[in-house]
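Student: Pasted the sequence and its predicted model underneath.
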Amino acid sequence: MSSPTVDHRKAVEQVLHYLKSAPECGILYGNHGHTRIECFSDSDWTGCKEDRRSTSGYCVFIGGNLVSWKNKTQNVVSRSSVEAEYRAMAKSVCEIIWVYQLLDEIGIKVSVLAKLWCDNQAAIHIASNLVFHERTKHVEIDCHFIREKIQQGLISSGYVETREQLGDIFTKALNGIRINYLCNKLGMINIYNPT
């Protein structure tokens, strides 16, 4: 916002065009019979062609309902796809902690570990296995708080296949079929369709 360019204007126009062409899209929240917290974390390694920075993206579900999502360019250039994914996981864990605190403040106790899904097995191993840390000295020390949160019993990490990675919609350019599939998985529906 501080120094917009023509490219920024084009991006805003694309977003507005999408919103204008899809007024029927919405998210319906329902009771899915549980209060589990799940987060899908993803990144695109060196996705920005100008500065080669990666984009982190995540989406958080409570009880099967999408409640939070974000994508943001990472602050530093990642030297590997694992590092980019790990940084995305770190941002996701921050959001999970915030969700836990919010639920606690409104009187909802969550007794089940939050599940952090990632499609990069090496990043998952780094988070849960101390042996891998020697290979990742170039990753900032504060990113390793993911392992601490796993040890504290706040989260558990899990592998999700790339085709089921809901975070892709926040980090990658996708075709229409893939976008429709992911929007459906995120809970987006046509609010004008009769049920």
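Tutor: On my side now, so go ahead. Not measured: the values here are computed from a predicted model.

Student: drop to CA atoms for contacts and neighbour counts, all remaining ones
Tutor: Will do.

Student: farthest residue from the center of this protein?
Tutor: The outermost residue of the chain, judged against the average C-alpha position, is residue 194 (31.0 Å), by CA atoms, centre = their mean.

Student: Could you verify that residue 14 is part of a helix?
Tutor: Yes. Residue 14 sits within a helix when classified using DSSP: H, G, I helix; E, B strand; the rest coil.

Student: Look at it and say how many residues are nearby.
Tutor: Other residues near residue 14 come to 12 when the count uses other CA atoms under 10 Å.

Student: And the one 3 residues further on, by the same measure?
Tutor: Residue 17 is surrounded by 11 other residues when neighbours are defined as other CA under 10 Å.

Student: let's bring in a second model and compare:
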Amino acid sequence: MASPTVAQWEALEHILYYLKGSPGRGLLYTDYGHTKIECFCDADHAGSKATRRSTTGYCVFVGGNLISWRSKKQGIVSKSSAEAEYRAMSQSVQEIVWVLQLMKEIGITTVLPAKLWCDNKAALHIASNSVFHERTKHIEIDCHFIRDKIKENVVSTGHVRSDDQLADLLTKALNGTRVEYLCNKLGMTNIYAPT
């Protein structure tokens, strides 16, 4: 903020334009008759031009309703897109475990396993393959708790097409049409929209 650039000013204008155009936008919660937990996770490999760190994004649904989401730059530089996605999966599983514990504490039973959707087949393979390969040694051991949660039937993984990846909204710069599509998929409604 001490010395903003033109690019930062343009980014601010985009944010303000979005906010001005959507004063009535919010989440509408609906009873879909189930308490299944689903999570969409994504990462942009080396998306930061300054640090080359990736950004993790995830959104968690309970009973078909969006209840938790996050977008955060990863703490270290990932050497591959699979590593960046696997780290995003790790953060997502931590959030799923937290949501499961919260649901248990407030007395709501959930259907297990929770579904973790990812669009990177290599990261899904690393998570489901119990054989430790030489090529995966650079991923920290603490990230491999995903495998434990799969074995414990807390989480199951699944592939989602990149076009259907809801977490793209949290990790990538998108155009207005794509943003509108993803906002609708996340359950966002505009109370001022004509009916």
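Tutor: Looks like it arrived, so ask away. From a predicted model like this one, the values you see are computed outputs, not experimental measurements.

Student: Fetch the TM-score of the aligned pair.
Tutor: With the length set by TM-score structural alignment, normalised by the length of the first structure, the two chains reach a TM-score of 0.92; 193 aligned residues with a CA RMSD of 1.8 Å.

Student: Doesn't residue 158 of the first structure belong to a strand?
Tutor: Yes. Judged by three-state DSSP, residue 158 of the first structure forms part of a strand.

Student: quick one: it and residue 120 touch, right?
Tutor: No. Judged on CA atoms under 8 Å, residue 158 of the first structure makes no contact with residue 120 at a distance of 9.5 Å.

Student: which of those two has more neighbours?
Tutor: residue 120 (21 against 16).

Student: Next, the contact list for that one, please.
Tutor: Residues in contact with residue 120 of the first structure, defined by CA atoms under 8 Å, 6 or more residues apart in numbering, are 82, 85, 159.

Student: got it, and residue 167 of the first structure?
Tutor: Listed by CA under 8 Å, 6+ apart, the contact set of residue 167 of the first structure reads 40, 41, 42, 43, 57, 58, 59.

Student: likewise residue 93 of the first structure?
Tutor: 116, 146.

Student: what do you get for residue 61 of the first structure?
Tutor: So residue 61 of the first structure contacts 36, 37, 38, 39, 67, 68 (CA under 8 Å, 6+ apart).

Student: Could you do residue 89 of the second structure as well?
Tutor: Going by CA under 8 Å, 6+ apart, residue 89 of the second structure touches 41, 42, 116, 118, 146.

Student: Farthest pair within the residues you listed?
Tutor: Largest separation among the contacts of residue 89 of the second structure by CA to CA: 42 and 146, giving 15.2 Å.

Student: Please identify which of the two sits among more neighbours.
Tutor: Per other CA under 10 Å, whichever of residue 42 of the second structure and residue 146 has more neighbours is residue 42, with 31 against 25.

Student: So that one belongs to a strand, correct?
Tutor: Yes. Secondary structure of residue 42 of the second structure (three-state DSSP): part of a strand.

Student: residue nearest the centroid of the second structure?
Tutor: Nearest residue to the geometric centre of the second structure (CA atoms, centre = their mean): residue 58, 1.3 Å.
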